[in-house]
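In: model this:
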Amino acid sequence: MSVRILALVGSLRAGSHNRQLAEAAVKLAPEGTEVEIYEGLADVPFYNEDLDAEGIVPEAAVRLREAAASADALLLFTPEYNGTIPAVLKNAIDWLSRPYGVGAIVGKRVAVTGTAAGQYGGVWAQDETRKAVGIAGGKVLEDVKLAVPGSMTRFAEIHPVDDAEVATALTEVVRTLADAPVAA
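Out: Got it, this is the predicted structure:
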């Protein structure tokens, strides 16, 4: 049985190191596991309950919800913006959390990883992301962590897939997420 993991990247920057980390996860996924990077978070409007009504939900939000609903698990990659979660990732979680109690991520296995320029690799943003996605109904794998510090220098001349330490740790994150028990 194949496991489908949807990757959401909290940075829209073309050269994002978190995007590169997600690309590495795609390449390093163990056999029987598919990681797909979601394209289109920039198109999802800010969550507004007035827009979240039958027949008027923006198409970009519908596509996001459908992609998450059809995945077995989610893998979130977050940089740290001003000590917390980037707006684009928080917005995605907000759309996926609705309707309350039955949103597209309710009961889904979720792991949070990322890289940042600072010495702690974005752990504050990752902790905030785990909190938000857990409240939204995701089954957060609290012990599955990867925070890569110093992204600007570490990945200045090397892609994360070619960094042996990062590749090993990321492969383990993907494997653990794929093997985690499915919520009942």
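
In: Please make it C-alpha for all contacts and neighbour counts, starting now.
Out: Will do.

In: thought Gly10 was touching Thr78?
Out: Yes: counting by Cα atoms under 8 Å, Gly10 does reach Thr78; the two are 4.8 Å apart.

In: list residues touching both of those two?
Out: Common contact partners of Gly10 and Thr78 (Cα atoms under 8 Å, 6 or more residues apart in numbering): Asn18, Ile85, Pro86, Leu89.

In: Tell me which of the residues you listed fall in strands.
Out: Of the shared contacts of Gly10 and Thr78, none are assigned to strands by DSSP state E.

In: want to try JSON lines for those, with distance to Ala71 as columns?
Out: Putting these into JSON lines (distance: Cα to Cα, whole Å) gives the following:
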{"residue": "Asn18", "distance to Ala71": "20"}
{"residue": "Ile85", "distance to Ala71": "23"}
{"residue": "Pro86", "distance to Ala71": "23"}
{"residue": "Leu89", "distance to Ala71": "17"}
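
In: quick one: which of these has the most company?
Out: Within these, most neighbours by other Cα atoms under 10 Å means Asn18, with 26 neighbours.

In: and this one, so I can compare the two:
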Amino acid sequence: MPEIKVLALVGSLRAASINRQIAELATEAAPDGVVVTIFDGLNELPFYNEDIDNDADVPAVVTALRALAAEADAALVVTPEYNGSIPAVIKNAIDWLSRPFGDGALKGKPLAVIGGSFGQYGGVWAHDETRKSFGIAGPRVVESITLSVPFKTLNGQHPREHAEVAANVRDAVGKLAAEVN
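Out: Purely as a prediction, here's the structure:
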């Protein structure tokens, strides 16, 4: 059976962010036969501009993102909530991945949104907004896969050291992989 490839996008650019740690945990805890790859270039993507989205001018980082998305069988977005909404880097990635409109690299592929935030609800608003935007952009958003971690529940631990969070991340990746046709 071929490996299931999952592209992970992290909505926080900070190297030691808890959302990055959750994404790293997803790479470590993926079930056998599932490989999770984190795309590390979101900070390099220019803001979406149709003027440069053509055969001659597309930046190399955009080409790399689209190629990884095209090769992936599914996508996992791990994001915090910034001011009650989506971090700009995630929204920008959605815009780049949605083009060409109606036929983006993630079209029809299963996508799940998880992560955490400082608020008591662990980023639920951002996760909902991210699901909505990606749903319009073309992937098949798997609404039943959710994980919103209020940072205070970690008590300063790395997510892999928190048994319940680690199990939930492993479960989310497994459920996402099961959605691949």
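
In: which of Gly10 and Thr78 of structure 1 has more neighbours?
Out: Neighbour tally, Gly10 of structure 1 and Thr78, criterion other Cα under 10 Å: the higher count belongs to Thr78, 31 against 26.

In: list the contacts for the residue mapped onto that one from structure 2?
Out: Using TM-score structural alignment as the criterion, Thr78 of structure 1 maps onto Thr79 of structure 2. Thr79 of structure 2 is in contact with 9-12, 19, 86-87, 90, 113-116, 123, 126-127, counting by Cα under 8 Å, 6+ apart.

In: Tell me the spacing between Thr146 of structure 2 and Val34 of structure 2.
Out: Distance from Thr146 of structure 2 to Val34 of structure 2, counting by Cα to Cα, to the nearest Å: 19 Å.

In: Let me know the outermost residue of structure 1.
Out: Seen from the C-alpha centroid of structure 1, the residue lying at the greatest distance (Cα atoms, centre = their mean) is Gly55, 27.5 Å away.

In: Who are the contact partners of the residue lying closest to Leu89 of structure 1 once chain neighbours are set aside?
Out: Nearest non-adjacent residue to Leu89 of structure 1, counting by Cα to Cα, 6 or more residues apart in numbering: Gly10, 4.7 Å away. Gly10 of structure 1 makes contact with Asn18, Leu76, Phe77, Thr78, Pro79, Ile85, Pro86, Ala87, Val88, Leu89 under the criterion Cα under 8 Å, 6+ apart.

In: burial count for the fifth one?
Out: The local packing of Pro79 of structure 1 (other Cα under 10 Å) involves 32 other residues.

In: Ok, the second one next?
Out: Around Leu76 of structure 1 there are 24 other residues, counting by other Cα under 10 Å.

In: With structure 2 overlaid, how far apart is the helix or strand containing it on average?
Out: If you go by DSSP states H and E, Leu76 of structure 1 is part of strand 73-77. Here the mean offset of strand 73-77 of structure 1 against structure 2 after fitting is 0.3 Å, by mean Cα distance after the TM-score superposition for structure 1.

In: what comes into contact with that strand?
Out: 3-10, 18-19, 21-22, 68, 108-115, 174, 177-178.
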